[in-house]
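> Let's see this in three dimensions:
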Amino acid sequence: MASGLRRFVGSLSRRNLSTACANKQLIQQHDGGVGSGKSLNLYSAINQALHIALETDPRAYVFGEDVGFGGVFRCTTGLADRFGKSRVFNTPLCEQGIVGFAIGLAAMGNRAIAEIQFADYIFPAFDQIVNEAAKFRYRSGNQFNCGGLTVRAPYGAVGHGGHYHSQSPEAFFCHVPGLKVVIPRSPRQAKGLLLSCIRDPNPVVFFEPKWLYRLSVEEVPEDDYMLPLSEAEVIREGSDITLVGWGAQLSIMEQACLDAEKEGISCELIDLKTLIPWDKETVEASVRKTGRLLISHEAPVTGGFGAEISASILERCFLRLEAPVARVCGLDTPFPLVFEPFYMPTKNKASCLESFKVPAQHCCMNLTAHGS
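A predicted model of the protein is given here:
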């Protein structure tokens, strides 16, 4: 990605979402104003957020496959012991049933926090999420809603997951009016964003980057705090090119920015955090300053959410762009096992961008031939 940058440089839409504030607690950006913290990895931060959600709201429930003993990634460890099996419990191996039950629970005024064991398994519940949860408020003329619904799911590469445990399905749900889609990049972000999602008056799909569950460690405030949804964050300011991503891909993009800086390229890096409704204004302001945009995500390039960002920014910034928008993404293949290193977008994957006129997606699809 870094070497590609060298060649490459040379109104939120609310979509039928409620804007009512379901919780009066002050929403903090970053950890400003929040009490002292301690070093946590991402799964521990998720666990801490779930503890707080259950402790502060007696209407909150956590359930899913194997959550009673902590779940496969240990995110729900200790919850059943502390809050009882009536509030934290295992479900049958039926994703449609998990989400269907969660919708009914939320419709009765509760906070339903449903876990899908892997994001790859969310598709049996697709009908419930897309045709029921997302349309509940709209079809009733705002008389009823299931805004207390949060669906958690570990997504993305894990290093050895293959095609049934490593998919990134966020784009499917970004197409659905009535849902919010949120993806954190770090422990501090994960805790604050998850609490915001649980307390948001809209159904939310919260994807957790499983690659970072134990790898990502940082100082996390111990207090109850929330981070605002639908607000992108400029992690790194720059003047030559804008980079946009989310989740685990942010750490890869930060490495690319550092390498590019050594070659005199100033990169502005933006974490989108909320994909729907996404913060067009922040990205637009950055691109109007830099004149260039590169988007990176793990999902396949065709139909990925990067395409939506590209189209929107092209419409808004056409006269300011000094080069075509580029995408460095996963390949248009099932997620492989032994060939995962070829599939994953890395900081060097844009190295075949020999001119501004070469679309990044073509470079990505040719990487296996070049062994990059």
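
> From now on I want contacts and neighbour counts done on CA atoms only, so please keep to that.
Noted.

> Check whether residue 349 really touches residue 364, as I assumed.
Yes: the criterion here is Cα atoms under 8 Å, and residue 349 meets it with residue 364 at 7.0 Å.

> Okay, strands next: where are they in the stretch 201-350 of the chain?
204-209, 217-221, 233-236, 241-245, 267-271, 274-276, 293-300, 326-330 (DSSP state E, counting those that start in this stretch).

> Could I get the buried residue list for the first one?
Within strand 204-209, the residues that qualify as buried by neighbour count (16 or more other Cα atoms under 10 Å) are 204, 205, 206, 207, 208, 209.

> and residue 349 and residue 364? which has more neighbours close in?
residue 364 (27 against 22; other Cα atoms under 10 Å).

> Where does the more buried one sit, in terms of helix or strand?
In this assignment (DSSP states H and E), residue 364 forms part of helix 360-365.

> how about this one, so we can line them up?
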Amino acid sequence: MPKCRRIFSGSVRKRGSDMARMTMIEAIRDALDTAMGADERVVVFGEDVGYFGGVFRCTAGLQKKYGPTRCFDAPINESGIVGAGIGMAAYGLKPVVEIQFADYVYPAYDQIVSEAARLRYRSAGEFTCPMVVRMPTGGGIFGGQTHSQSPEALFTHVTGLKVVVPSNPHDAKGLLMSAIEDPDPVIFLEPKRLYNGPFDGHHDRPVSAWKSHDLGEVPEGHFTIPLGQAITRRPGRAVTVLTYGTMVHVALAAAEETGIDAEVIDLRTLMPLDLEAITASVRKTGRCLVLHEATLTSGFGAELAALVQQECFWTLEAPVRRVAGWDTPYPHVHEWSYFPGPARVGDALRELMEV
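Below is the predicted model of the structure:
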């Protein structure tokens, strides 16, 4: 067995290798560590992120390494956290603020929409807002209605914001590094169900290795993934599946279980959207399924379906199909039924292929 050494993030790295296997939590922590080490303007703060290291431990060890002026705790005041971050960003810092759960962001929504998103434009470029707002999103931890929401559509509707949803540790680090370096505000949504281990999409539990892709391998040091670039997780010619976050793994599982030659596109960035990758895939396959965990009505999938219909109408062989969460308040007791799983996605794929 190769000898291994521990690194700050808590991951295990093979000696002499420039890659390490990490969970998403470790990859996010590694990105923050790398960014803070390279640029003293990067500051990290939020509820319990300093001494305790965050409720999910994404910031563990950062305060000890960089001190309480670079990584510190904030009061339970989401509006104040984001408002302070906007002020810091306007005057030269690069704040990375954490909202403990995406469900808690609503008191800060006015600050994000009315101040952060508009600062560059209302000041004619005199001020910018290079701020990242990190927040755990989605269900999977039995957190109930106030710890399980997927509010991405609320942010993609706001001009001036960029919105990112990684589906694996490799992308989480690379996208977060890009978000920190971006001159404008970025909403960085982290799927909780993917935090603590690989998820193969077939079952509602972690597994020992990433299915089909070695996505747990994360480069050491500084590396970025450009915002606005989707990636093909599974090539295919029969139908295109457009998805992001946790649902990437569900889509891969559904394609495998049905045997349908589905092409799975991981959007990674919802805004800006990689329209070129989307249209190229749909024009090739002629069919499209849109998949996300959030509520169906007015979810981001509606925008994707409209874009596909507008841009690919003459090559579509079937109506665009959406699979998503129920149009109900988040059902704690029926959490695993609420999530689109391989069975629901598989049924939708079969129906698309019959048209």
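
> got JSON lines for the strands of the stretch 201-350 of structure 1, with distance to residue 182 of structure 1 too?
Formatted as JSON lines, the strands of the stretch 201-350 of structure 1 follow (distance: least, Cα to Cα, whole Å):
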{"stretch": "strand 204-209", "distance to residue 182 of structure 1": "5"}
{"stretch": "strand 217-221", "distance to residue 182 of structure 1": "19"}
{"stretch": "strand 233-236", "distance to residue 182 of structure 1": "13"}
{"stretch": "strand 241-245", "distance to residue 182 of structure 1": "12"}
{"stretch": "strand 267-271", "distance to residue 182 of structure 1": "11"}
{"stretch": "strand 274-276", "distance to residue 182 of structure 1": "4"}
{"stretch": "strand 293-300", "distance to residue 182 of structure 1": "14"}
{"stretch": "strand 326-330", "distance to residue 182 of structure 1": "19"}
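
> measure residue 294 of structure 1 to residue 353 of structure 1 for me?
11 Å (Cα to Cα, to the nearest Å).

> quick one, what contacts the residue nearest the centre of structure 2?
By Cα atoms, centre = their mean, structure 2 has its centre lying nearest to residue 165, at 1.7 Å. Contact analysis of residue 165 of structure 2 by Cα atoms under 8 Å, 6 or more residues apart in numbering lists 188, 189, 190, 191, 244, 245, 268, 269, 270.

> and if we set it to 6 Å?
Taking Cα atoms under 6 Å, 6 or more residues apart in numbering as the criterion, residue 165 of structure 2 is in contact with 189, 245, 268.

> what lines up against the second one once you look at structure 1?
So that's residue 245 of structure 2. For residue 245 of structure 2, the aligned position in structure 1 is residue 247, judged by TM-score structural alignment.

> In space, what's closest to its match - neighbours in sequence excluded?
residue 185 (4.1 Å; Cα to Cα, 6 or more residues apart in numbering).

> helix, strand or coil for the one you found?
What DSSP: H, G, I helix; E, B strand; the rest coil gives for residue 185 of structure 1 is coil.

> returning to what we had before: aligned to the residue nearest to the centre of structure 2, what sits in structure 1?
Taking TM-score structural alignment, the alignment pairs residue 165 of structure 2 with residue 183 from structure 1.
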